[in-house]
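> missing the sequence, but the structure's below:
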């Protein structure tokens, strides 16, 4: 018997949640377990080809809509019944999880999981508040399990009182850290040569979708400060998104275009991280910040905003948490202070993963236990 799990997502682009799901899918016994993915987009996304290669199916419904709850629920219900039976339905769509959970319960699926990956979103207004109230009730009434990447993310989706319930589990995000630890330093040198990165450069880095919540504009202001102080700074901006043109124009306005390298979306994150000196993550809100675990795997000192959850700190002495209100000058000072303070003891890093519960074996074992798969 092959167990089938249906993950409900917006799409499988190269974000933190999606990368975590792929890290799990690559490592589970796929002769025993199959992951299917239900999208709310018709667009092709980053991991589509790999999902199919690994034996998973991609299913699609219309985009989730606040005014079409019943229609969306019926589409999810039909997908479950056409493509199941499923051992579990695992939803990752924030408050829209409520629609999926009700449909899964109606379909008779025994294990119904709502999973929170963030502590906030950008939508506001009365209609949104009403929707949140309705969806939270659907989530709580119809989910058998409530998962979150941090307790604050759990509070945001489920309510503070509900992270004390037996249904709730803090589920550590899983990253594929082996390649980062055992990086090919020949590839690192090649990357540096290709991007004209010099030995005396202060190379700061950031990985994330180019959107308001990731706050790359603040990062560019920091680069401006460092340049004005005659620091030979280079910023690696890894990723892409709707704000790319705006960020490139801001670089021109700040006269730092020569200091910022837009790498685009990359597969060689292990190489790029090992090319950096300091990792900077000034998000205005964040569930956990999966990439921060990857940055610490590379031994990078990290400067992060107050929005970053404590669960992201591997307790290696690499975390510097600052307030965004401190301003770009203060952040620049901290970057200068921690420059050159990488952690080079690989065994110490691996031990930290195990101690914090982020090891591959522990994460997969915990998830399979939730799915009730021996």
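Received it, and whenever you're ready, just let me know what you need. Keep in mind it's a predicted model, so treat the numbers as computed, not measured.

> from now on I want contacts and neighbour counts done on CA atoms only, so please keep to that.
OK.

> ok, residue 106 to residue 80 distance?
10 Å (CA to CA, to the nearest Å).

> who has more neighbours, the two?
residue 80 (22 against 13; other CA atoms under 10 Å).

> C-terminal to the helix or strand where residue 141 lies, what's the next element?
If you go by DSSP states H and E, residue 141 is part of helix 126-142. Using DSSP H and E, the helix or strand that follows helix 126-142 in sequence is strand 145-148.

> what does that next one contact?
111-117, 154, 158, 167-171, 370 (CA atoms under 8 Å, 6 or more residues apart in numbering).

> would you show me how to pick out the buried ones of those in PyMOL?
Buried residues within the contacts of strand 145-148, by 16 or more other CA atoms under 10 Å, are selected in PyMOL with:
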select buried, resi 111+112+113+114+115+116+117+154+158+168+169+170+171+370
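
> closest to residue 194 out of the contacts of strand 145-148?
Using CA to CA, residue 117 comes nearest to residue 194 of the contacts of strand 145-148, at 35.2 Å.

> can you name the residues that contact the nearest residue to that closest one once chain neighbours are set aside?
Leaving aside its chain neighbours, residue 117 sits nearest to residue 287 (4.9 Å; criterion: CA to CA, 6 or more residues apart in numbering). By CA under 8 Å, 6+ apart, the contact set of residue 287 is 116-120, 149-150, 152-153, 308-309.

> state the number of residues packed around residue 4.
21.

> isn't it right next to residue 86, touching?
Yes. With contact defined as CA atoms under 8 Å, residue 4 and residue 86 form a contacting pair (4.9 Å).

> quick one: the strands in the stretch 251-374 of the chain?
Secondary structure of the stretch 251-374 of the chain by DSSP state E, counting those that start in this stretch: the strands cover 260-264, 278-281, 302-305, 319-322.

> let me have these in TSV, adding distance to residue 94 and mean neighbour count as columns.
Output for the strands of the stretch 251-374 of the chain, formatted as TSV (distance: least, CA to CA, whole Å; neighbours: other CA atoms under 10 Å):
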stretch	distance to residue 94	mean neighbour count
strand 260-264	27	16
strand 278-281	22	25
strand 302-305	22	24
strand 319-322	26	19
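
> let's have these in JSON lines, adding distance to residue 69.
Below are the strands of the stretch 251-374 of the chain laid out as JSON lines (distance: least, CA to CA, whole Å):
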{"stretch": "strand 260-264", "distance to residue 69": "36"}
{"stretch": "strand 278-281", "distance to residue 69": "35"}
{"stretch": "strand 302-305", "distance to residue 69": "36"}
{"stretch": "strand 319-322", "distance to residue 69": "40"}
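
> in addition, the following structure is provided for comparison:
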């Protein structure tokens, strides 16, 4: 019997949470298990075609105007109950309770997976709602997963997450071979953007939103450029802050040295072309780009908000406080760059630390197939 897992909570556009699930799906035995996705936040899902090719289905519950339809979600959960063994919630917070109430109404076994920590921008009322909802959700859940300890503490409560056997950290594993450093990829991407072999390339990867703190990255780079004129900054991602970031680049007079790529599917190749990843996030549940960069041998300068679980190779990752000024960040960024000839594969270390997608997929497939016996 093929196991079908109904997935709720993924955004319509690419992000770390979405790529975690896609990486998992790509590496399971697709003849034995399928992940069917209810996108959250829009009518479309960026990887719908790939999901369909792998045997999964997409169930939209948002209209073209991006409005959420409780009625449509209720219909999907009711109609699909007989085909699905379990519902897998992938969420960043518990501001809405109704999807969980509906899943409970139709007697879905629930697995809940936390992918972020607290958003400081949310108000007191929203965070109080989250804390009240967690009391119900964690008790309704068969398993409480998280991408890091901090993410687990945020969603389920610190004491609860560390004391209950049903709670555990699930690593955001990646295809390690796909992210190995490749000289040909470095040359190809640099040619695409018209970058010389000698140019210092600083990189930022992530949605263009406040959380990722790209404004700080641009300010850091403006100081770097004064010390290293033959440099550029590549920002990979899309989001509501793009025009703000473009305007800031122009105000600082560095727009000719800042490249906005939009959303890309070849981030692994772009990492090969870069010399340093800037990751000054305001908060992070995990930060999967940090693992991808380490697999590529790419040095990282990150904020102290990046959790310990994302730092496998101490030689490649330096974390700094966001209280440090831009000048200090720029100095550290330049010092953190390593000679190109030292870039090498770190697959064995990352696999040993639990970031091998093949191993994760095998274990998660066995876990979800266990629900076949419970119907």
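That came through, no problem. It should be emphasised that the depicted structure is a prediction, and the values quoted were computed from it without experimental measurement.

> ok, so of the contacts of residue 287 of the first structure, who is nearest residue 93 of the first structure?
So of those, ranked by how close each gets to residue 93 of the first structure (CA to CA), first place is residue 116, at 7.9 Å.

> what residue of the second structure takes the place of the closest one?
With TM-score structural alignment as the criterion, residue 116 of the first structure lines up with residue 114 in the second structure.

> how deep is the residue lying closest to that match once chain neighbours are set aside tucked in, by neighbour count?
Among residues not flanking residue 114 of the second structure along the chain, residue 146 sits closest, at 4.4 Å (CA to CA, 6+ apart). Counted with other CA under 10 Å, residues neighbouring residue 146 of the second structure total 30.

> same check, this time on residue 2 of the first structure
11.

> which residue, other than its chain neighbours, is closest to it?
Distances taken as CA to CA, 6+ apart place residue 32 nearest to residue 2 of the first structure, at 4.7 Å, with adjacent residues excluded.

> distance check, that neighbour against residue 24 of the first structure.
14 Å.

> settle it for me: which of these two has more neighbours?
residue 24 (20 against 11).

> can you tell me the SS state at the residue lying closest to residue 99 of the second structure once chain neighbours are set aside?
Once flanking residues are discounted, residue 99 of the second structure sits nearest to residue 73: 7.6 Å by CA to CA, 6+ apart. On the three-state scheme (DSSP: H, G, I helix; E, B strand; the rest coil), residue 73 of the second structure is labelled helix.

> hang on, residue 73 of the second structure packs against residue 79?
No. Residue 73 of the second structure is beyond contact range of residue 79, at 9.9 Å (criterion: CA under 8 Å).

> residue 77 of the second structure against residue 104, yeah?
No. Contact criterion CA under 8 Å: residue 77 of the second structure and residue 104 do not qualify, at 9.9 Å.

> need the residues touching each of the two.
With CA under 8 Å, 6+ apart, residue 77 of the second structure and residue 104 have no common neighbours.

> now flag whichever of the contacts of strand 145-148 of the first structure is closest to residue 195 of the first structure.
residue 117 (33.4 Å).

> look up how far residue 31 of the first structure lies from that closest one.
Residue 117 of the first structure is 28 Å from residue 31 of the first structure, by CA to CA.

> closest to residue 230 of the first structure out of the strands of the stretch 251-374 of the first structure?
Of all those, it is strand 260-264 that lies closest to residue 230 of the first structure, at 15.1 Å by CA to CA.

> any idea how far the residue lying farthest from the centre of the first structure lies from residue 341 of the first structure?
Most distant from the centre of the first structure: residue 230, at 34.0 Å, with distances by CA atoms, centre = their mean. Relative to residue 341 of the first structure, residue 230 of the first structure is positioned 21 Å away (CA to CA).

> same question for residue 300 of the first structure.
Where residue 341 of the first structure is concerned, residue 300 of the first structure sits at a distance of 8 Å (CA to CA).

> what's the answer for residue 32 of the first structure, then?
For residue 32 of the first structure relative to residue 341 of the first structure (CA to CA), the value is 44 Å.

> now do the contacts for residue 88 of the second structure.
5-8, 110-113.

> now, which of those residues sits nearest residue 41 of the second structure?
residue 8 (10.8 Å).

> residue 300 and residue 341 of the first structure: which is more packed in?
residue 300 (30 against 14).

> hmm, that one is touching residue 276, no?
Yes. Between residue 300 of the first structure and residue 276 there is a contact at 7.4 Å, judged by CA under 8 Å.

> where do the helices sit along the stretch 51-200 of the first structure?
Here the stretch 51-200 of the first structure has its helices, by DSSP state H, counting those that start in this stretch, at 69-83, 97-106, 126-142, 151-158, 178-181, 185-194.

> next, format the ones you listed as a markdown table and append distance to residue 38 of the first structure.
A markdown table is the format used below for the helices of the stretch 51-200 of the first structure (distance: least, CA to CA, whole Å):
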| stretch | distance to residue 38 of the first structure |
| --- | --- |
| helix 69-83 | 8 |
| helix 97-106 | 10 |
| helix 126-142 | 18 |
| helix 151-158 | 21 |
| helix 178-181 | 29 |
| helix 185-194 | 36 |
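
> looking at those helices, which is closest to residue 357 of the first structure?
That would be helix 151-158 among those, by CA to CA, at 14.8 Å.

> what span of the second structure is that closest one aligned with?
If you align by TM-score structural alignment, helix 151-158 of the first structure falls on residues 149-156 of the second structure.

> ok, average deviation of that stretch from the first structure?
On superposition with the first structure, the mean distance recorded for stretch 149-156 of the second structure (mean CA distance after the TM-score superposition for the first structure) is 0.5 Å.

> what's that stretch in contact with?
92-94, 114-118, 130-131, 134-135, 138, 144-146, 158-161, 168-169, 285-286, 307.

> one more pass at 7 Å, please.
93, 114-118, 134, 138, 145-146, 161, 169, 285 (CA atoms under 7 Å, 6 or more residues apart in numbering).

> stretch 177-189 of the first structure now?
270-271, 274-275, 294, 297-298, 346.

> just stretch 258-273 of the first structure next, same as before
Contacts of stretch 258-273 of the first structure (CA under 7 Å, 6+ apart): 179-180, 183, 187-188, 233-240, 295, 298.

> rerun that using 8 Å as the cut-off
By CA under 8 Å, 6+ apart, the surrounding residues in contact with stretch 258-273 of the first structure are 179-180, 183-185, 187-188, 191, 195, 205, 223, 233-240, 251, 294-295, 298, 300.

> tell me who's in contact with residue 31 of the second structure.
With CA under 8 Å, 6+ apart, residue 31 of the second structure has these contacts: residue 2.

> redo that, cut-off 10 Å
Counting by CA atoms under 10 Å, 6 or more residues apart in numbering, residue 31 of the second structure makes contact with 1-3, 54-55.
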